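# Here is the input, now give the coordinates:
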Amino acid sequence: VRDTSPITLEYALKNVDEVLSVDDEEIASAILYLLEKQKLVVEGAGAVGVAALLHHKLDSLKGKNVAVVLSGGNMDVTLLSVIIEKGLLKSHRKMKLTVTLVDKPGSLMRFTQILQELNANIVHIAYDRTSISLDYGDANVTVHVETKGKEHQEEIRQALKQEGYIKD
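Model prediction:
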């Protein structure tokens, strides 16, 4: 909504005690929270109250009984999938890595074997040997892996660094 209608503005000025704002990231985290913890699909506008609570924008209400209206299930599934994916990345339950391999038999197998040994579940892999920025004989591999948290991700990075897949 770009502009408030004069009737709505007049009503709000008479009846609203406080106005605050939440940003898109906070709304997305509220949508993910509601989906994951409460099993509710709520559109962005309907999740702003929860976003304000989750991000401590209503601390003046601490200790009081608070009701938040959840509304709207008119959620675009493409946007919802982006919110879920970003949420998994931010909570360290998923990570994306791109490494450069020598394009020869066995290189990809060794790389994925390291991930398997560390219990990182590969959910997507892309193998690219035609990018203009690549040297002939090299390939970029991008993987999306499910992880068990920040420490697990660091363990993966260290193992790949030790094997020469990640440079400082």
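# Please make it C-alpha for all contacts and neighbour counts, starting now.
Noted.
# Work out which residue lies at the spatial centre of the chain.
Lys86 (1.5 Å; CA atoms, centre = their mean).
# Could you report the neighbour count for Val50?
Counted with other CA atoms under 10 Å, residues neighbouring Val50 total 23.
# Correct me if wrong: it contacts Val68.
Yes - with contacts counted by CA atoms under 8 Å, Val50 reaches Val68, the gap being 6.8 Å.
# isn't there a helix covering Ala126?
No - Ala126 is assigned strand when assessed by DSSP: H, G, I helix; E, B strand; the rest coil, not a helix.
# roughly how far apart are it and Asp103?
Separation of Ala126 from Asp103 (CA to CA, to the nearest Å): 13 Å.
# out of the two, which sits in the busier spot?
In this view Ala126 and Asp103 are compared by other CA under 10 Å, and Asp103 has more residues nearby, 16 against 10.
# give the contact list for the more buried one.
Residues in contact with Asp103 (CA atoms under 8 Å, 6 or more residues apart in numbering) are 129, 137-139.
# Neighbour-wise, give me the winner out of the residues you listed.
Greatest neighbour count in the contacts of Asp103, by other CA under 10 Å, goes to Ala139: 21 neighbours.
# Show me what the strand or helix carrying Gln153 is packed up against.
Following DSSP states H and E, one finds Gln153 within helix 150-162. Under the contact criterion of 3 or more CA pairs under 8 Å, 6 or more residues apart in numbering; DSSP states H and E, helix 150-162 touches helix 107-117.
# did I read that right, Asn140 in a strand?
Yes - under three-state DSSP, Asn140 falls within a strand.
# what's the nearest residue to it if we skip its chain neighbours?
Thr100 (4.4 Å; CA to CA, 6 or more residues apart in numbering).
# what do you get for Val22?
Ala52 (6.3 Å).
# In this structure the one you found contacts Leu58, no?
Yes - with contact defined as CA under 8 Å, Ala52 reaches Leu58; the gap is 6.3 Å.
# Sequence B follows; please return its structure for comparison with A:
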Amino acid sequence: MLMLAYEDIVAARARIRSGVVETGCPASFALAAHGEGRFHLKAEFRQRTGSFKDRGSLNKLLRLDPAAREAGVVAGSAGNHAQALAYHASRLGIACTIVMPVHAPLIKVANTRGYGAQVIQTGETLSDGMALVERLTSEKGLTPVHAFDDFDVMAGQGTMGLEILEQVPEVTTVIVPIGGGGMISGIATAMRERRPGIRVIGVEAAASPGAQASLAAGAPAHLESSDTLADGIAVKRIGDLTFPHLQAFVDDVVLIDEEQITRAIFFLLESEKVVVEGGGAVSVAAILEGEVDLRSSDTTVCILSGGNIDMNLVSRIIDRALWADGRLARLAVVVRDRPGYLNEVTALVAIEGANVLHIEHTRAFGDISVGKVGIELTIETRGPEHIAKIVVKLRELGHRVEELS
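Predicted structure coming up:
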């Protein structure tokens, strides 16, 4: 069985050192309130293209022979791998072609083109485009660069493990997002060589549980992924090369659902002041949701693997998280249709210390009698107890009040 060698990771680090960022691994004091022990966050979203993919892509490109460099490279990707490969290929003067689905996020398509790659959009899914990658490889002699199932790529990602051991020498547990398995394979190989007793925990989106299913089956399993906020780690099948490393080195794989991913992204925004994509936030979600068994003596490093998230999506995540936390609420209030009643409602909300963000006033509700009017308020509050107090006060004034979901 072919396995990644520790020496290849050490060589990769020397090879790519000048072309990637040695990202920080600061302590997280906010996360310490949610789990046992001490916590650090490996900030891979600080890489030049916003994710850990810079490491593996650059190592692969630097390993190409002169003929392959001259011919150029090709890859199928809808996101982070595309951007990293395009950026480093352009920097090295290597022609790069990226095949992306027709509905790939516009910002990722624009970024990939902006980094200098030729982008070809075809098919509904990434799998649809892989036939074109194979054809370009055959007809034009381009070198395919796989996003994870490649020893050079795995070695590049493994350089993270070497950095963590130097930055947090007391580390006992590392929590790593899993997509195709390249990152966790490289990190686990590096860290277990130097620290055999270290625990390696993988985290997947529940909508794309390929690693967990494959470990249960004893072989890489093909699964149809569902839509997920963690699109960067949603793959249909983990790698043939990465799978043995998961079997040998990974202690556990846990699943995180969409609401838990939303909470983790919001936690990182509010408590750590960083913007992290869904796939990059699952390691923190595993801590927040109590999915990893930790002791007070543990020092845990969570990999924040990427920060390439659409800002419109961030806005929706903030609203949803505030709603779930009780800091946003919608109230439907029915009052008499007389001058002054609207002012009475909004004045009470203000007196109680809440803030009106949006208001609708209508007489058209079917369940409201003639002589009554409906007021729908979106308010900013301090939490559920604050909302409950406002509802009680409005009802004491004789108004019918319902909290809307």
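# coming back round to it: show me which of Ala52 and Leu58 of structure 1 is the more surrounded one.
Taking neighbours as other CA under 10 Å, Ala52 of structure 1 and Leu58 compare with Ala52 leading, 20 against 15.
# Which residues are in contact with that one?
Contacts of Ala52 of structure 1 (CA under 8 Å, 6+ apart): 21-22, 26, 58.
# Ok, Val141 of structure 1 next?
By CA under 8 Å, 6+ apart, the residues touching Val141 of structure 1 are 97-101, 125-128.
# Tabulate the residues you listed (CSV), appending distance to Ser91 of structure 1.
Shown next, in CSV, are the contacts of Val141 of structure 1 (distance: CA to CA, whole Å):
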residue, distance to Ser91 of structure 1
Leu97, 16
Thr98, 19
Val99, 22
Thr100, 26
Leu101, 28
Ile125, 21
Ala126, 23
Tyr127, 26
Asp128, 28
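# Just the closest of these to His152 of structure 1, please.
Leu97 (13.8 Å; CA to CA).
# May I ask which helix or strand encompasses the closest one?
Counting by DSSP H and E, the element that carries Leu97 of structure 1 is strand 94-102.
# Repeat that for Glu85 of structure 1.
Going by DSSP H and E, Glu85 of structure 1 is in helix 77-90.
# Once you drop chain neighbours, what's closest to the aligned partner of Glu376 of structure 2 in structure 1?
Mapped onto structure 1 by TM-score structural alignment, Glu376 of structure 2 lines up with Thr142. On the basis of CA to CA, 6+ apart, the spatially nearest residue to Thr142 of structure 1 that is not a chain neighbour turns out to be Thr98, at 4.2 Å.
# Can you name the residues that contact the aligned residue in structure 2 for the one you found?
For Thr98 of structure 1, the aligned position in structure 2 is Ala332, judged by TM-score structural alignment. Residues in contact with Ala332 of structure 2 (CA under 8 Å, 6+ apart) are 374-377, 401-404.
# Just give me which of these are shared by structure 1.
Counting by both residues aligned by TM-score structural alignment, their matches' CA atoms under 8 Å, the members of those that carry over to structure 1 are 374-377.
# Map Gly73 of structure 1 across to structure 2 for me.
Under the alignment (TM-score structural alignment), Gly73 of structure 1 maps onto Gly307.
# My guess is that match contacts Ile265. True?
No - applying CA under 8 Å as the test, Gly307 of structure 2 and Ile265 come out as separate, 10.2 Å apart.
# and for these two, which residues touch both?
275-277.
# Looking at those, state which has the most neighbours.
The shared contacts of Gly307 and Ile265 of structure 2, ranked by neighbours (other CA under 10 Å): first place Glu277, 28 neighbours.
# picking that back up, format the contacts of Ala332 of structure 2 as TSV; extra columns: distance to Leu132 of structure 2.
Compiled in TSV, the contacts of Ala332 of structure 2 are given as follows (distance: CA to CA, whole Å):
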residue	distance to Leu132 of structure 2
Gly374	57
Ile375	56
Glu376	53
Leu377	52
Val401	59
Glu402	55
Glu403	53
Leu404	49
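# Which of those residues sits closest to Val200 of structure 2?
So of the contacts of Ala332 of structure 2, ranked by how close each gets to Val200 of structure 2 (CA to CA), first place is Leu404, at 43.0 Å.
# Count the residues that sit near the closest residue to the closest one other than its chain neighbours.
Excluding the flanking residues, the one nearest Leu404 of structure 2 by CA to CA, 6+ apart is Arg330, at 5.3 Å. Here the number of neighbours of Arg330 of structure 2 (other CA under 10 Å) works out to 20.
# who touches Arg330 of structure 2 in this structure?
376-379, 403-405.
# go on, Arg55 of structure 2?
Arg55 of structure 2 sits in contact with 16, 20, 153, 156-157, 159, where contact means CA under 8 Å, 6+ apart.
# so it sits in a helix?
Yes - judged by three-state DSSP, Arg55 of structure 2 forms part of a helix.
# what stretch of structure 1 does the longest helix seen in structure 2 fall on?
For structure 2, the helix with the greatest residue count under DSSP state H is helix 151-167. On structure 1, no counterpart of helix 151-167 of structure 2 exists by TM-score structural alignment.
# Could you list every helix and strand in contact with that helix?
If contacts are counted by 3+ CA pairs under 8 Å, 6+ apart, helix 151-167 of structure 2 sits against helix 6-16, helix 53-62, helix 182-194.
# Would you mind stating the distance between Asn312 of structure 2 and Pro144 of structure 2?
On the measure of CA to CA, Asn312 of structure 2 and Pro144 of structure 2 end up 33 Å apart.
# In terms of neighbours, single out the busier of those two.
Pro144 (19 against 8).
# Tell me who's in contact with the more buried one.
73-75, 133, 137.
# Would you enumerate the residues in contact with the closest residue to it other than its chain neighbours?
Leaving aside its sequence neighbours, Pro144 of structure 2 sits nearest to Val74 (CA to CA, 6+ apart; 4.8 Å). Going by CA under 8 Å, 6+ apart, Val74 of structure 2 touches 96-99, 133, 136-137, 142-145.
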